[in-house]
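K.L.:
Could you look at this predicted model? Sequence included:
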Amino acid sequence: MAVAVIMEFKGATLAQYDQVIEKMNLTKGGPGPAGALGHWVAATDDGLLVTDLWQSREQYEAFARDQIGPYSAEAGIPEQPKVTYLDVHNYFTPGADA
C-alpha cells in the first residue's frame, strides 16, 4: 500500500536540503529513488517541510536509514525530522495515459 511521508526538519535550510539531494545523486525535477512515487519540499518559518509518496513504508524507512539520515547529518541539519505516515487511498501519476 502506498504511504505518504511528511517530514518536518526544524532548523534546516534549503541550502542544506540541496546538499543532501546532491549527495544522493538526485537532481531537481529528475527521477526519484526506487520506490518513490512523488516528492516536494518547501521552506517553513522554522525549517523545511518535505512530503513524499512511497510505494511502501518499508521502502521509505530503508531509504531514510541508508541515505536521508546520514546525508542530513553530513549537511549539518541539526535534528532528526518529525515524521508522519499516512496510508494513501489514491494518487495520480503525472503523464500517465488515461
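P.N.:
Perfect, I can see it now.
K.L.:
For the rest of this, base every contact and every neighbour count on C-alpha atoms.
P.N.:
Noted.
K.L.:
So the closest residue to residue 81 other than its chain neighbours, which state does it fall into?
P.N.:
In this structure, residue 81 finds its nearest non-sequential neighbour in residue 9, 4.5 Å apart by CA to CA, 6 or more residues apart in numbering. For residue 9, the secondary-structure state derived from DSSP: H, G, I helix; E, B strand; the rest coil is strand.
K.L.:
structure B:
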Amino acid sequence: MAVGMLMMMPGVTQDQYEAVNKRMFGGEMTPDKAPDGLIMHSAGPAGDGWYIYDVWESKEHFGRFAEEQVQPAVREVMGDAAAGGAQPEFYEIANLVHGR
C-alpha cells in the first residue's frame, strides 16, 4: 500500500536541498532519474526551513533510498550531524488521484 512521507527540516535552505539533489542525481531529480518506488515528490520552503512530501510504494522503498542515496549525499553536503537530523513521518494513503 502506498505511503505518504513528510519530512520537515528546520534550518535547511533551498541551496542545501539543491546541493543534495545535485550529489544524488547530477542536478534536479527528473522522472527518468526517480528512485525505485517513488510515486510523487514535492519540496519547498516551510517556516524557517524546508519540507519534503513524497508518496512511495512502501516505507521500505523510501528506507532503501534514504540509506543508499540520501544519507551519503547529506553527509557529503552538510556533514555527519545533519545526516540523522530530520525524521520522516509516514501516513497510509487510502486514496491517491493523479490529475489530468
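P.N.:
All right, it came through fine. Just so you know, these numbers come straight off a predicted model, no measurement behind them.
K.L.:
Superposed, what's their TM-score?
P.N.:
Counting by TM-score structural alignment, normalised by the length of the first structure, the TM-score of this superposition works out to 0.84. Behind it: 95 aligned residues with a CA RMSD of 1.9 Å.
K.L.:
For the residue nearest to residue 81 of the first structure, list the residues it contacts.
P.N.:
With contacts defined as CA atoms under 8 Å, 6 or more residues apart in numbering, residue 9 of the first structure is in contact with 47, 48, 49, 50, 77, 79, 80, 81, 82.
K.L.:
Just the buried ones among these, please.
P.N.:
The neighbour-count test (16 or more other CA atoms under 10 Å) applied to the contacts of residue 9 of the first structure identifies 48, 49, 50, 77, 81 as buried.
K.L.:
Which single one of those residues is nearest to residue 20 of the first structure?
P.N.:
Using CA to CA, residue 77 is the member of these that lies nearest residue 20 of the first structure, at 9.5 Å.
K.L.:
Quick one: map residue 65 of the first structure onto the second structure.
P.N.:
In the second structure, the residue matched to residue 65 of the first structure (TM-score structural alignment) is residue 67.
K.L.:
SS state for the residue lying closest to residue 26 of the first structure once chain neighbours are set aside?
P.N.:
Residue nearest to residue 26 of the first structure in three dimensions, not counting chain neighbours: residue 32, with 6.8 Å by CA to CA, 6+ apart. Recorded secondary structure, residue 32 of the first structure: coil (three-state DSSP).
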